[in-house]
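Chemist: Sequence first, predicted model second:
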Amino acid sequence: MAAGTPPLVIGLMSGTSLDGVDAVLGDFSHTIPKTLGHVQLGFDPELREELLALNEPGPNELERAALAANRLAEHYTQAVKELLAQTGLRPDQIAAIGAHGQTVRHRPELGYTLQLNNPALLAERTGIRVVADFRSRDLAAGGQGAPLVPAFHAAVFSHAEKHRVIVNIGGIANLTDLPPGGNVTGFDCGPGNLLMDAWCQRHTGQPYDVGGSWAASGTPLPQLLAGLLDDPFFRAPPPKSTGRDHFNLAWLEAQLSAAFAPQDVQATLLRLTAQAIHDAVQRHMAGAEEIWLCGGGARNTALVNTLRHAFAASATPVALTDALGVAAEWVEALAFAWLAWRTLHGAPGNLPAVTGATHPCVLGAIYPR
């Protein structure tokens, strides 16, 4: 990286929830990055449906995936331009864009993961260097390729004396264990928002359950919850990661009865997310003193209240990362800005204890401006 490159990086994240693009401008001139601006740009319904459909095999999917990647890059471009307009900055003042891409397949057990993106097009449209394809190198080194955000959590949220756990609730929920003195670990613990969102879309026409109000109108179904939690993934030891390949509506429907009221199923799915998080912390992160939530699920009031109730027995407080200086909904995008900054400096971005890789790796491929 050229000397004098400004320490400003844009992070782009479009996660498993498929609700749109989060764009964050991070200033990395200090150890703890500062958020200078943020933009959220929703997907149009047609693009969202196509990205969702591409999670499963279908006709002409290679061409459809390439076209969707182009459309996604244009969407990313719009988010970047809005962010630059908001902050009054020029493209040449930005060191890089860290663009994760849209995951449509994640099969680390078969040695591959696929994130739709066209970083060359994004670099061309924005005039800014792009860092992309973050997962592949970790996978090549024997890792799961995910989750990657725990390294950022460790850099930004660790405390010298307090044992913290960071819970990122996106489409999938993942945990980062931050005991004092290091030994950082983390893993995907199960579905976050994706099943709740899909079930809500099917039965209410809304893309997600605002504040968890629909789930709160129902009653959890103990037998259904027990059946869902019996999935081997929840018992598998870390390192582990997952996605829509495993947790999807077909997986849910295999356990449903026509007698179940839709709102009761939604209440059960909310409880599933909360229970999986609680059980994983209790099983693998004993001694946790604080639970900090981030991701879109941190804005689901009913889910947050359920988690607080679950951790009340151990007197473990549950709060949002807003109180630590990074708004819950921007943590993941800022993490990919941070990972891109690491890549530009030739610094590793993965944690082998988290992903299972054989060694730390510099992540991502760089597309010049």
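Modeler: Yep, it's here. Residues are numbered from 1 along each chain as shown.
Chemist: from here on, contacts and neighbour counts on C-alpha atoms
Modeler: Noted.
Chemist: Burial check on Leu62, number of neighbours?
Modeler: 12 (other CA atoms under 10 Å).
Chemist: What segments of this protein are helices?
Modeler: With helices called from DSSP state H, the chain shows them at 45-53, 61-87, 119-126, 135-140, 149-157, 194-204, 213-216, 222-229, 232-235, 249-253, 262-284, 301-312, 331-344, 352-355.
Chemist: Out of the ones you listed, indicate the one that is most buried.
Modeler: helix 331-344 (a mean of 27; mean count of other CA atoms under 10 Å).
Chemist: list the helices and strands that helix packs on?
Modeler: With contacts taken as 3 or more CA pairs under 8 Å, 6 or more residues apart in numbering; DSSP states H and E, helix 331-344 sits against strand 8-13, strand 21-27, strand 96-99, strand 130-132, helix 149-157.
Chemist: possible to save the helices of the chain as TSV with distance to Asp27?
Modeler: Conversion of the helices of the chain to TSV gives the following (distance: least, CA to CA, whole Å):
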stretch	distance to Asp27
helix 45-53	31
helix 61-87	12
helix 119-126	19
helix 135-140	23
helix 149-157	13
helix 194-204	31
helix 213-216	37
helix 222-229	41
helix 232-235	37
helix 249-253	40
helix 262-284	31
helix 301-312	30
helix 331-344	9
helix 352-355	26
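Chemist: right, and these - which one's nearest Gly26?
Modeler: Closest to Gly26 of the helices of the chain is helix 331-344 (CA to CA; 6.4 Å).
Chemist: re the thing from before, could you dump the helices and strands packed on helix 331-344 to TSV with distance to Pro222?
Modeler: Conversion of the helices and strands packed on helix 331-344 to TSV gives the following (distance: least, CA to CA, whole Å):
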stretch	distance to Pro222
strand 8-13	35
strand 21-27	35
strand 96-99	40
strand 130-132	42
helix 149-157	32
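Chemist: These: which one's closest to Arg202?
Modeler: Across the helices and strands packed on helix 331-344 (criterion: CA to CA), the nearest stretch is strand 21-27, sitting at 22.2 Å.
Chemist: got another, please set it beside the one above:
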Amino acid sequence: MSVVFERPSLWQRLKPVLGGFDGPLTAVVLMLAALGLVTMYSVGFDHGTRFADHGRNMMIGAVVMLIAAQVPPQRLQTLAVPLYTLGVLLLLATLAFGITKKGATRWINLGIVIQPSEIMKLAMPLMLAWWFQKREGQWRTPEFAIAGLLLLVPVLLVAKQPDLGTAILVLSSGLYVLFFAGLSWRLIVPVLLLGAVGITTIVLMGDTLCQPEVAWHGLRDYQKQRVCTLLDPTRDPLGKGFHILQGMIAIGSGGLTGKGFMSGTQTHLEFIPERTTDFVFAGFAEEFGLLGAGLLLVCYIALIFRGLVIAAQAPTAFSRLLAGAITLSFFTYGFVNLGMVSGILPVVGVPLPFISYGGTAMVTLGLALGMLMSIARSRGLMQR
């Protein structure tokens, strides 16, 4: 009697890997990826190999996401301390003997040149989620104080490089964990009020504070100039204000329906600096108009909403805090980028998720989405 072994089909072999993925989240990610490819083809077709490279980066990000999604939250939890420690050590090494470009020391050569601050975008929420998971049921003032110290160390190291944009992203990712862990409103409200007073003061006294002889303690001169340029871009329309003015012109010229695919004059006549990276939304809005921008915003809102649903249904404190922080990090990316391109925030060099060109950013995005998928899958397994 012979035994016949049936060879599993390709789908049967892939099903354990692809099965259990969150359907709504996957659909939104695919929509954003499609918008990103269409946008990059238009704004980058005459910009070397940007479109092909963007497609390659998306494929790498997708592979990273698929791999990360297979790692259960329990295993992610064990990676928190080593990854955070590695990130802080690399930041210290960068401070001591990093590579300096354009006055910023953000890179280090370890055989390959890397930017250690990118690690902290995910290591930070991982570490704080691990911290609160270990002390579940004991979230009192001392626990929040230690968490604040764990957050402050890498943020200051990144700001020292200087890299204000990445420092904001790392800071916000940690603050989101503290918020979801139940940080008291008695601590949150005074900070918000202080920020509101500071912003109001700068707006009302901008002409005085932006004089060359007035020093802004705690900020470098170029950071002061970015804020002053935001208040009045026409102060230097062909210099520091050029980015903001051209971005606003491109967005406004798109009108309701836009100028059409590959028909953006501001974009293709190269009036928009960094049109494939930080200011890619200006090119998108010029060609697809208010309707296209509205569709993009709806996709981001859907991504954030679905992420928060996954966080709310997460089975453990660690996965709940991590999913919430990752989800609101997407909000920070989008809000800061759209704000700086439209002239309501200073230019700080934050990419627009899925749309902006960037290999490192795409890998980080893939890792974050993979972690979110992993948490969604663990919720499904718990319910079976």
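Modeler: Thanks, I have the structure now. Not measured: the values here are computed from a predicted model.
Chemist: Can you pull the TM-score for these?
Modeler: Here the TM-score for the pair of chains, by TM-score structural alignment, normalised by the length of structure 1, is 0.25; 148 aligned residues with a CA RMSD of 6.7 Å.
Chemist: out of the helices of structure 1, nearest to Thr35 of structure 1?
Modeler: helix 331-344 (7.7 Å).
Chemist: got the angle between that closest one and helix 149-157?
Modeler: 100 degrees (axes from the mean of the first three to the mean of the last three CA atoms, to 10 degrees).
Chemist: Structure 2: strands as residue ranges?
Modeler: For structure 2, the strands defined by DSSP state E cover 99-101, 104-109, 113-114.
Chemist: Output the ones you listed as JSON lines; include the columns mean neighbour count and distance to Trp130 of structure 2.
Modeler: Shown next, in JSON lines, are the strands of structure 2 (neighbours: other CA atoms under 10 Å; distance: least, CA to CA, whole Å):
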{"stretch": "strand 99-101", "mean neighbour count": "13", "distance to Trp130 of structure 2": "32"}
{"stretch": "strand 104-109", "mean neighbour count": "19", "distance to Trp130 of structure 2": "27"}
{"stretch": "strand 113-114", "mean neighbour count": "14", "distance to Trp130 of structure 2": "26"}
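Chemist: want to throw the ones you listed into JSON lines with distance to Leu290 of structure 2?
Modeler: JSON lines is the format used below for the strands of structure 2 (distance: least, CA to CA, whole Å):
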{"stretch": "strand 99-101", "distance to Leu290 of structure 2": "37"}
{"stretch": "strand 104-109", "distance to Leu290 of structure 2": "37"}
{"stretch": "strand 113-114", "distance to Leu290 of structure 2": "38"}
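Chemist: Any idea which of these gets closest to Gly339 of structure 2?
Modeler: Ranking the strands of structure 2 by distance to Gly339 of structure 2, with CA to CA as the measure, places strand 104-109 first at 23.7 Å.
Chemist: centre of the chain versus that closest one, how much separation?
Modeler: From the chain centre to the centre of strand 104-109 of structure 2 is a distance of 20 Å (CA atoms, centre = their mean, to the nearest Å).
Chemist: so where do the helices sit in the stretch 251-384 of structure 2?
Modeler: For the stretch 251-384 of structure 2, helices defined by DSSP state H, counting those that start in this stretch occupy the ranges 265-268, 280-312, 317-341, 359-383.
Chemist: so which of these is the most packed in?
Modeler: Of the helices of the stretch 251-384 of structure 2, the one with the most neighbours on average (mean count of other CA under 10 Å) is helix 317-341, at a mean of 23.
Chemist: For Gly195 of structure 2, the count of nearby residues, please.
Modeler: By other CA under 10 Å, 12 other residues sit near Gly195 of structure 2.
Chemist: thinking again about what came up before, Val203 of structure 2: which of the strands of structure 2 is closest?
Modeler: strand 104-109 (28.3 Å).
Chemist: Can you list the helices and strands that that closest one packs against?
Modeler: By 3+ CA pairs under 8 Å, 6+ apart, strand 104-109 of structure 2 packs against helix 73-97, strand 99-101, strand 113-114.
Chemist: one step back: of all the helices of the stretch 251-384 of structure 2, which lies closest to Met58 of structure 2?
Modeler: Ranking the helices of the stretch 251-384 of structure 2 by proximity to Met58 of structure 2 (CA to CA) places helix 359-383 first, at 6.5 Å.
Chemist: tilt between that closest one and helix 73-97?
Modeler: Angle between the axes of helix 359-383 of structure 2 and helix 73-97 is 160 degrees (criterion: the same axes, to 10 degrees).
Chemist: Determine the set of other helices and strands touching helix 359-383 of structure 2.
Modeler: Applying 3+ CA pairs under 8 Å, 6+ apart, one finds that helix 359-383 of structure 2 contacts helix 50-69, helix 73-97, helix 117-134, helix 280-312, helix 317-341.
Chemist: Give me the contacts around the third one.
Modeler: To tie it back to what came earlier, the one meant is helix 117-134 of structure 2. Here helix 117-134 of structure 2 makes contact (CA atoms under 8 Å, 6 or more residues apart in numbering) with 76-77, 80-81, 83-84, 87-88, 91, 106, 139, 143, 147, 150-151, 154, 158, 166, 169-170, 173-174, 177-178, 181, 317-319, 321-322, 325-326, 360-361, 364, 368.
Chemist: So which bits of that helix are buried?
Modeler: 117-133 (16 or more other CA atoms under 10 Å).
Chemist: circling back to that earlier point, for Leu230 of structure 2, find the nearest of the helices and strands packed on helix 359-383 of structure 2.
Modeler: Comparing those against Leu230 of structure 2 with CA to CA, the closest turns out to be helix 317-341 (8.6 Å).
Chemist: now for that closest one, which elements pack on it?
Modeler: Counting contacts by 3+ CA pairs under 8 Å, 6+ apart, helix 317-341 of structure 2 packs against helix 117-134, helix 164-180, helix 242-253, helix 280-312, helix 359-383.
Chemist: go again using 10 Å as the cut-off
Modeler: Using 3 or more CA pairs under 10 Å, 6 or more residues apart in numbering; DSSP states H and E, the elements in contact with helix 317-341 of structure 2 are helix 73-97, helix 117-134, helix 164-180, helix 242-253, helix 280-312, helix 359-383.
Chemist: In TSV: these, plus distance to Gly61 of structure 2.
Modeler: Putting those into TSV (distance: least, CA to CA, whole Å) gives the following:
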stretch	distance to Gly61 of structure 2
helix 73-97	18
helix 117-134	14
helix 164-180	19
helix 242-253	28
helix 280-312	17
helix 359-383	4
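Chemist: Which of those sits closest to Tyr333 of structure 2?
Modeler: Using CA to CA, those put helix 164-180 closest to Tyr333 of structure 2, at 7.5 Å.
Chemist: what's the angle from that closest one to helix 117-134?
Modeler: 10 degrees.
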